[in-house]
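Colleague: got a predicted structure plus its sequence, pasted below:
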Amino acid sequence: MPKVVFFDLFSAPLPYLALKDSLEKNGIEFEIISLAKEVNRGIPMSSSKYTAVSVRRSVYEIERKIERIRPQLSGTTMFGITFYDYELAHRLLVPVSRLIKEKFPEIPLVGGGPAFNSNPRGYYVDGRLDYAFRGEAEKGLPALVRALAAGNREMLGSVPGLIWRRGNELVVPSRPFILPLEEVKKSRFIYTRSKNGRVMTYMERGCPYACLFCSVMRRGKPVPLEDDEIIAGLLHLARDHEIKGVQFTDDNLFYDKERACRLFARIINQGLHKRFKFTSMATVNSFLTEGKDGKMHVDVGFMEFIKKANVTAIRLGTEMLDDNILRELKRAPYTAVQAIKVNDALRSAGIEVGNFMLAGGIETRAVDFLRSYYNATAKNVRHRGFYYPLTMIRGYRDSPLYRKAAREGALLSEWGDAISGPQAVGTEPHYIAPKQAELRTFFARHLAGGKDQFSTQDLEDVAAFAKTVAGHDPGIPPLERKMRKLIGIRKARENDLRARELYLFGRLTHAILDSKGIEFNNANVNRLISDPDFLMKTIPLLNEYAKKHQQLSRNIEKLKGRARLQAIKKLRDTTSFGMHFQRL
């Protein structure tokens, strides 16, 4: 029996399970080998920071594991690896792909995944692959295995979505292959399970939007799995009492509101909302509805309904909080104000919200970028929302935005250098650069410093940039003044947090010395805090406790009257730390 082995580097086996079904139906054995632990030894998954040294460490650990399990890999017909097109994946997947080919030169190596929609030639060549698939591979992979087993290369031309070499010619399909609608609808409910009692699954494929920065392969109305299959799958999961949550990985779960309401109504009727917490991703316009006045309004009723179904967290593809950037990149049918209102309304409904953000595109002006950055950062600083850092757009080579940027010379390298034109081969990250000279230089300087995101930590740097371009647009000086105010709020809170930590640290050391019958004085305190074990155990706990206390304090500030006094008393009774509220 032919055997296909896929290596999973990022603990993301969900895409492989659809392949597993397809291969096993065709009499082909399938195995997934996780390399996530080896990756984690070099690059912790909890961190976005990595270096060339940490990448090499991960590759070294992967090489050691492959050598350990080499006997287990005997009889393998084909190796496979999924390529993603974000920067870390590029840094890690290309050398790992080369390593596998070096260790097993006689066994065909096949690639697949999103990277082959955006840059098929580059990843094929850099990864030293024998074959790759552009698009969905459930039909093509079994056909490839059969063709190779038969020793008939003439059959390769009919394998859907296949990238391969015909002599010196690299054959690349002009479009990603997508499965027929009916086959997607009839797909089986699949899921992967994590150690924290949560499973990941999906309920549809496709995206109805045409964002310029995206290279999604299946455009158009999302194709859903059948409702009966989804409900049956969730009922199956409900039998396992260790599973507490279900994460839907769909980007557009709520795009079709009628279908979403129908499905979540069945979830409620089956009592599954009492069994699981549900999380998902969504777009802003999924939570807008047209009112009687012909204008778009926040659909509060829909939010309350999905909250009733126990949807507890949503990640929104907000992307920008400036109307000009929204029109340029998303052709969005909503405004920045509406996006903010959706975020606020979801939070009011009791749903945790995280907003994905982008820095801007080719036509973005300094005032556009600063407005979007300020709107997101103000929400973060004032704790009225959570917006991820504004990320510079990676130029996926098959996206309309990349092609436009290449024509107009609006590309930057990962170190901020200008890219002269389009590159058909290669997987090095390219970033979209604004045409406005001052903003372009600011982006380039940020990249040269090793960062491709603008977070709350960059507030002072962004405010300084705003000051240098204040004369370019009358809208910039007010934004700079508002950012200076945010800097003051942040510093005040940081000072407050440090004061809390020092106070708690003093109380803790006093209690420890007192319990041991030791006098509380400077000499004895210095001896205690010079113990590394004491510091290692107490500092993280104190920091966490101080942050929790700061959050409780902020909650109290929102209260009035008797409720406020009762909350202050409770805080003081439980922590002996609330005296500063007496003067409020």
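Modeller: All right, it came through fine.
Colleague: switch to C-alpha atoms for all contacts and neighbour counts from now on
Modeller: Fine.
Colleague: what sits against the most centrally placed residue in the chain?
Modeller: Centroid-nearest residue in the chain: F356, 7.8 Å away (criterion: Cα atoms, centre = their mean). Residues near F356 by Cα atoms under 8 Å, 6 or more residues apart in numbering: 315-319, 387-390.
Colleague: try it again with 10 Å
Modeller: If you count contacts by Cα atoms under 10 Å, 6 or more residues apart in numbering, F356 has them with 315-320, 386-391.
Colleague: tally of neighbours for S280?
Modeller: Other residues near S280 number 22, with proximity taken as other Cα atoms under 10 Å.
Colleague: presented hereafter is structure B, for comparison with structure A:
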Amino acid sequence: MNNEGTKMKKILLVQPNMKVATSGQRIVYPPIGIMYLASVLEKKGYEVEILDCQTEGLDKGAEVIDGYVEVGIPIDEIAGRITASRPDLVGITCNFSVMVPHMMEASRLVKKLFPSVPVVAGGNHPTSLPEEVMGEGAIDYVIMGEGEISFPRLIEAIVEGKGFESVPGLVWRRDGAIIKNKTGALIHDLDSLPYPAWHLFPYEKYSRHYKPRAVTWGEAQAMPSVLTTRGCAGGCVFCSVHKTMGSKFRARKLDDVFKEIRFLVDTYKIKKLMIIDDNFTHNKNRAKEFCDEFKRQGLDIELHFMVLALWCMDEELIDKLKSIGCASMGFAIESGVQDILTNVVKKPLKLVRAMELLKYARSQGIHLTGTFVIGFPGETKRDIRRSLYMANYSGLFDSREIYIATPLPGSALFEQCVREGLLAEGFSYSKVEVVKPNIKTKDFSPDFITTILEADRTHHLIKTNPRRTLRLVRDVWRRRREHFLPVLYETSKMFVKYDFLKIREVYP
């Protein structure tokens, strides 16, 4: 498109609606990515507005369609917000493939209301499949990878009508052909970035409706997120975060991190804080220094870690985290079978050592959540049951979450599934959901994964609240009628067989 001579004053950044499976969790986190981008643009003199449809829709009713719940606001309300904003350019983030239909819907809406306004897409999905995203026609540009440097340079190129070739990570059109620029270098000086634009985020609404998932987190309360590092060298086969954040670990200086935390405490009177790094513990010494500085600052807030890499931890670090008020830790275990972890998931985690650290953390009174992923190509039904045994009967976790191996675009798992023809029949990016099966193998079908996941859910709920047994059986009949008998069969096996499995058989 030709916008030469266009004046760019008002930028609208959008996080679109998202569908989640009814068996999943309706959780919304602040869109830190576009909040960082908003701050960068404001610093360069642009007027910026954020439309976070997911947070704005927290007080909306949830309509269930085909097993999914939509989190967000009605399309006519989105249209009204875009019209009122009167933007000169719109940026839309799409970190999860399940958001693709909503990203496309929002982009078409912008073009209907303001045909000449450029639309830019970014996030994990557009970064992984930029040509496909551009093929829709309603999106004019894609920024691959981190956007804080490329996005402002794209705006300058649009205004000047030239220089698109020099914008790193830009995907654009020239004479109808899609051009894909080379991705630029990662941002190594993270301290050069301004803090996320919390003043543009609907914090008041978020704080009213946010409901933490861990039972020990207490009453519903807002929990702002802080990102202290970027990048993860873990290399897990199902992960696509390296597409946007890279595999190289990059850390902010602790002085800068604590200035941001102090800002959140002073401005929003926060009592709890979530650290959302992909691998906070990659540099063990830095993690320990973080704890020392936290204590020195005398901060009276409760800390939660979305996920910590066990293979980078030791007992001393756990002690330090406990001493500064760490209330909960999430650990991505993935599998209870070492061979699957090493040769299939490609995760550098040793289960024997992991169990030692988990037991130690439990002894310190920290709420532990374990996440497991089932349904990988190369896994057998027995491997899956062994993972579920660890999740349910190892005594290592206060809560656990079971997800399905999902071929996210940009991940090695996606490439394998495409290469080997393992994508389930009817595969669609709009339904790439971590609680819905999308992979078929010689060892199991998508139906088996659906059945075993439903059985695990039923087993877990009955085990934690036996009085709900009849109600849960009725719910299975209503939601999974075609799988009713297999689910009951697998559930009964979990109660009878799992109790007699020997721990040494699961963790050789």
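Modeller: Arrived safely. These figures come from a predicted structure and were not determined experimentally.
Colleague: about what we covered before: three-state assignment of the residue nearest to the centre of the first structure?
Modeller: When states are read from DSSP: H, G, I helix; E, B strand; the rest coil, the local structure at F356 of the first structure comes out as strand.
Colleague: tell me how far the corresponding residue of the second structure for it lies from F448 of the second structure.
Modeller: The alignment partner of F356 of the first structure in the second structure, by TM-score structural alignment, is T371. With distances taken as Cα to Cα, to the nearest Å, T371 of the second structure is found 20 Å from F448 of the second structure.
Colleague: over to C53 of the second structure?
Modeller: Note on C53 of the second structure: its distance to F448 of the second structure, by Cα to Cα, is 35 Å.
Colleague: work out for me the element I362 of the first structure sits within.
Modeller: Using DSSP states H and E, I362 of the first structure sits within no helix or strand.
Colleague: ok, it touching L412?
Modeller: No. Counting by Cα atoms under 10 Å, I362 of the first structure stays clear of L412, with 11.4 Å between them.
Colleague: counterpart of N279 of the second structure over in the first structure?
Modeller: In the first structure, N279 of the second structure lands on N252 (TM-score structural alignment).
Colleague: try G33 of the second structure
Modeller: For G33 of the second structure, the residue aligned by TM-score structural alignment is P15.
Colleague: part of a helix, is that match?
Modeller: Yes. Counting by three-state DSSP, P15 of the first structure is found in a helix.
Colleague: pretty sure it sits against G113.
Modeller: Yes. Contact criterion Cα under 10 Å: P15 of the first structure and G113 qualify, at 8.7 Å.
Colleague: what do these two both touch?
Modeller: Taking Cα under 10 Å, 6+ apart as the criterion, P15 of the first structure and G113 both touch 82, 136.
Colleague: between those two, point out the one with more neighbours.
Modeller: Higher neighbour count among P15 of the first structure and G113: G113, with 20 against 16, using other Cα under 10 Å.
Colleague: ok, the residue nearest to K185 of the first structure when sequence neighbours are not counted to L253 of the first structure distance?
Modeller: The shortest distance from K185 of the first structure to any non-neighbouring residue, by Cα to Cα, 6 or more residues apart in numbering, is to L225 (4.3 Å). According to Cα to Cα, L225 of the first structure stands 11 Å off from L253 of the first structure.
Colleague: now do the shared contacts for these two.
Modeller: Residues touching both L225 of the first structure and L253 (Cα under 10 Å, 6+ apart) are 202-205.
Colleague: reformat those as CSV; add neighbour count and secondary structure.
Modeller: Below are the shared contacts of L225 and L253 of the first structure laid out as CSV (neighbours: other Cα atoms under 10 Å; DSSP: H, G, I helix; E, B strand; the rest coil):
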residue, neighbour count, secondary structure
Y202, 21, coil
M203, 22, coil
E204, 21, strand
R205, 20, strand
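Colleague: for L411 of the first structure, see how far away F465 of the first structure is.
Modeller: For F465 of the first structure, the distance to L411 of the first structure - Cα to Cα - is 21 Å.
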